[in-house]
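Novice: Turn this into a model:
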Amino acid sequence: MLKPRKKTREVKVRDIGIGGNNPVRVQSMTSTSTVDIDATLRQIEELSNADCELIRIAIPDRRSLEAFREIRKQTDVPLIADIHFNYRLAIGALEAGADKIRINPGNIGDKKKVLEIIESLKQNKKAVRIGVNSGSLEIDLIDKYHGVTSQGLVESAIRWVNYFTENGFEDIVVSIKSSSVIQTIEANLELSSKIQFPIHIGVTEAGPLLPGTVKSAIALGTLLLQGVGDTIRVSLTEDPVKEVEVAWEILKSLGIRANGPLIISCPTCARTRIDLVSLVKKVEEKLKSIKYPIKVAIMGCEVNGPGEAREADIGIAAEPGKGVIFKKGKIIKRVKEEEILEVLMEEINNMVEGG
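Specialist: Next up is the predicted model:
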């Protein structure tokens, strides 16, 4: 059962609100070399067109920082600067126009350097994500808990949240990420019980498309069902647009948020009357441009539809040489097999235009 999302403090990133009464936000990260300004801008546009709301860019060195400065001038998309190790790059990114920075304070160095970042955040009126990661947990916490544990990850996050708030800064988003699904779930559930700041959730180093999608769906789905998570990122060794698509599918599947149609289709069996796999792919492609949140069912025989697919707003069920078009489980017309795609899309477009 889906629990109400925990109410957290609102944090603004450019014109996007995180936490508070805002919806769960979808974000991703560029995979281009940041110094390749044109390629990075192209990917930002691709991600934005895929409904990615927040885009993170790695800034590993001074050249990347200067490139980021130029990138910032050429796009209005909310940009998050991803910083590790060098506190000067964090300050430079804020001065270059980053709407938010992501740091792991544990690898920045001593607290004086983190304090300088806090002062820059105040001056520039920007937000920070304190990102704790299983691969870079502080040594004292590894020793205390005899390894990398969910308890140690939570203690690290709380430690740094307290340091920021004690120094007068509260525009904070927090994340705890692990490559372990179980550890990610345990740590974020515990973290949520202890803070009022927005939580960004994801599985780090999730892997290629299939295993990464499975890990992310389990971890993020479990947390979202428990009301935990204000922004999400699906990490895949893939085109980052795929990350965004998977993230939206997770939200749609839980009924949390939709950016377009949800397709349901049967897995096919000996009863399948048509080339369903091909039809599903064609419908999926045609629906990409539609942002209206409707449920579309594509069923291979009369067993699965319209009866089992009566929850769908619209759909088809195949019969020998023809297809049955139905809305909310009621048959509205029968068409020849070769007309199924055209007629289905006509009906969908009519529904979209009619609101």
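Novice: contacts and neighbour counts: CA atoms only from here.
Specialist: Will do.
Novice: Work out for me the element the residue nearest to T30 when sequence neighbours are not counted sits within.
Specialist: Distance criterion C-alpha to C-alpha, 6 or more residues apart in numbering; nearest residue to T30, sequence neighbours excluded, is I57 at 5.7 Å. Secondary structure from DSSP states H and E places I57 in strand 54-58.
Novice: And for that strand, what's in contact with it?
Specialist: With contacts defined as C-alpha atoms under 8 Å, 6 or more residues apart in numbering, strand 54-58 is touched by 25-30, 34, 44, 47, 64, 77-83.
Novice: ok, L89 - contacts?
Specialist: Neighbouring residues of L89 by C-alpha under 8 Å, 6+ apart: 59-62, 65, 83.
Novice: Look up how far A81 lies from it.
Specialist: Distance, L89 to A81, by C-alpha to C-alpha, to the nearest Å: 9 Å.
Novice: Find residues that contact each of the two.
Specialist: In contact with both L89 and A81: I59, using C-alpha under 8 Å, 6+ apart.
Novice: Can you report how many residues neighbour G307?
Specialist: The number of residues packed near G307 is 14, by other C-alpha atoms under 10 Å.
Novice: I meant to write F169 there.
Specialist: Quick note: F169 (other C-alpha under 10 Å) scores 18 neighbours.
Novice: I'd assumed K122 was in contact with it.
Specialist: Yes. Counting by C-alpha atoms under 8 Å, F169 does reach K122; the two are 7.0 Å apart.
Novice: Let's compare: structure for the following, please.
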Amino acid sequence: MIKRYPTKQIYVGNVPVGGDAPISVQSMTYSRTRDVKATVEQINRLHFAGCDIVRVAVPDMEDALALRSIKERISLPLVADIHFNYKLALVAAEVVDCIRINPGNIGEKSRVKDIVKACQERNIPIRIGVNAGSLEKQFDAQYGQTAEGMVASAEYNIKFLEDLGFTDIKVSLKASDVQRTVEAYRLLRPKNNYPFHLGVTEAGTKFHATVKSAIGLGTLLLDGIGDTMRVSITGELEEEINVGRAILKDSGAAGEGLNIISCPTCGRIEADLVSAVDEIERRTKHIKAPLNVSVMGCVVNAIGEAQHADVAIAYGKGSGLVMVKGEVVARLEEKELVDKFVDEVEKMAEGNE
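Specialist: Predicted structure coming up:
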């Protein structure tokens, strides 16, 4: 496992963030929050996809007033996303589990004081969400939309909250490109011990957002940076969670789920490897045990990879082997291999829970 930076632990509802807590995966609804039915449906979809914390936009008072009805119908911790109108945060704070503010567009510091007071009264945290595209004027004028400007904004607003006696803080530093995002988090990390929420904002459609997030979030996770995260994909819900979980697993930041090793397709393949891997992914998606499994399609790499996997299929022509910890446990026809493989994975997973 990766050694993470030690951070203060806060709670968003019943979910610990920071400290030794697992890195949580978040998402955000795209319905109008005032549409309680649609918003609850999206939150429930996220819940069943494995989301830990959900955020909703609160652009006006009608949305803020809908939060109570939403909160009563869901089980996920709820974060209210506030821009411009600080009064919406005061209403939201009565109901939600966390307030997210963008210091660049809240305005006068007296308004932030009121938000802090409301959060203190309910003992809920504040996320300082700095975006490169909406820095306060003084930081934009001095630094431009740079990583240094983002860090300066974050430090200023952290100190402002601290001076008010408020330390239940988490911080995000988002830009629409990977390089600035990574640079900003790296610059700020040694300066405080507050938990960080990771994300590349406005990342785009599924393909581009997956690539940007894998590079940016994966890089930070390998540095030991990050306590909670969101993969921002235009128009997606469950896929944000799927990609986020995959980044955590494949970066080594989370020790759960299968690491499926399968060879690239080439002219040596002697089986329908693509269909086999698709079926295995679908049938083992629920498994949380941290296992390495291998599905190899020809004799060139099959045995070598299989010997180092917890469970493996080594395909030959029309038949193959199922191996556990490098030992052959079955020689079967091709059509029988996946069933046997999944059985062995499930048995091993039960023993590792």
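Novice: picking up where we left off before, so what corresponds to the residue nearest to T30 of structure 1 in structure 2?
Specialist: Taking TM-score structural alignment for the superposition, I57 of structure 1 sits opposite V56 in structure 2.
Novice: what sits up against stretch 257-271 of structure 2?
Specialist: 249-250, 273, 277, 284-285, 287-298, 315-318, 334.
Novice: Which residue ranges of structure 2 form helices?
Specialist: 36-49, 61-72, 86-92, 103-106, 109-122, 137-143, 147-163, 178-188, 206-222, 238-251, 273-283, 302-307, 334-352 (DSSP state H).
Novice: and for the fifth one, what span of structure 1 is it aligned with?
Specialist: On structure 1, the counterpart of helix 109-122 of structure 2 by TM-score structural alignment is residues 111-124.
Novice: what does the matching stretch contact?
Specialist: By C-alpha under 8 Å, 6+ apart, stretch 111-124 of structure 1 touches 87, 90-91, 94-95, 105, 108, 127-128, 164, 167, 169.
Novice: before we move on, what about stretch 170-185 of structure 1?
Specialist: So stretch 170-185 of structure 1 is in contact with 11-12, 126-135, 149-150, 153-154, 157, 161, 164, 187-188, 197-206, 215-216, 218-220, 222-223, going by C-alpha under 8 Å, 6+ apart.
Novice: List the buried residues in it.
Specialist: For stretch 170-185 of structure 1, burial by neighbour count (16 or more other C-alpha atoms under 10 Å) applies to 170-179, 181, 183-185.
Novice: and the contacts of stretch 111-124 of structure 1, which two are the farthest apart?
Specialist: Greatest spacing in the contacts of stretch 111-124 of structure 1, by C-alpha to C-alpha: E95 and N167 (20.2 Å).
Novice: between these two, which one's more packed in?
Specialist: Comparing E95 of structure 1 with N167 by neighbour count (other C-alpha under 10 Å), the higher total belongs to E95, at 15 against 11.
Novice: Run a quick neighbour tally on the nearest residue to that one once chain neighbours are set aside.
Specialist: Leaving aside its chain neighbours, E95 of structure 1 sits nearest to N124 (7.2 Å; criterion: C-alpha to C-alpha, 6+ apart). Residues lying near N124 of structure 1 (other C-alpha under 10 Å) number 15.
Novice: From V174 of structure 1, how far out is N124 of structure 1?
Specialist: Using C-alpha to C-alpha, we find N124 of structure 1 at a distance of 20 Å from V174 of structure 1.
Novice: again with L210 of structure 1
Specialist: 27 Å.
Novice: now do A206 of structure 1
Specialist: 19 Å.
Novice: same check, this time on S180 of structure 1
Specialist: Separation of S180 of structure 1 from V174 of structure 1 (C-alpha to C-alpha): 18 Å.
Novice: and if you look at R334 of structure 1?
Specialist: Computed with C-alpha to C-alpha, the distance linking R334 of structure 1 and V174 of structure 1 is 53 Å.
Novice: same thing with T213 of structure 1?
Specialist: T213 of structure 1 is 22 Å from V174 of structure 1, by C-alpha to C-alpha.
Novice: likewise R310 of structure 1?
Specialist: Using C-alpha to C-alpha, R310 of structure 1 is found at 41 Å from V174 of structure 1.
Novice: re the thing from before, list the buried ones in the match of helix 109-122 of structure 2?
Specialist: Here stretch 111-124 of structure 1 shows 114, 117-121 as buried, counting by 16+ other C-alpha under 10 Å.
Novice: contacting residues for G129 of structure 2?
Specialist: G129 of structure 2 neighbours (C-alpha under 8 Å, 6+ apart): 100-103, 171-174.
Novice: same thing with K242 of structure 1?
Specialist: The contact partners of K242 of structure 1, taken as C-alpha under 8 Å, 6+ apart, are L236.
Novice: Against G149 of structure 2, how distant is E183 of structure 2?
Specialist: Applying C-alpha to C-alpha, the value for E183 of structure 2 to G149 of structure 2 is 11 Å.
Novice: more neighbours, the two?
Specialist: Under the neighbour definition other C-alpha under 10 Å, E183 of structure 2 and G149 were set side by side, and G149 has more, 23 against 18.
Novice: burial of the nearest residue to P4 of structure 1 once chain neighbours are set aside, as a residue count?
Specialist: Nearest in space to P4 of structure 1, with sequence neighbours left out and distances taken as C-alpha to C-alpha, 6+ apart, is G227 at 5.3 Å. By other C-alpha under 10 Å, 17 other residues sit near G227 of structure 1.
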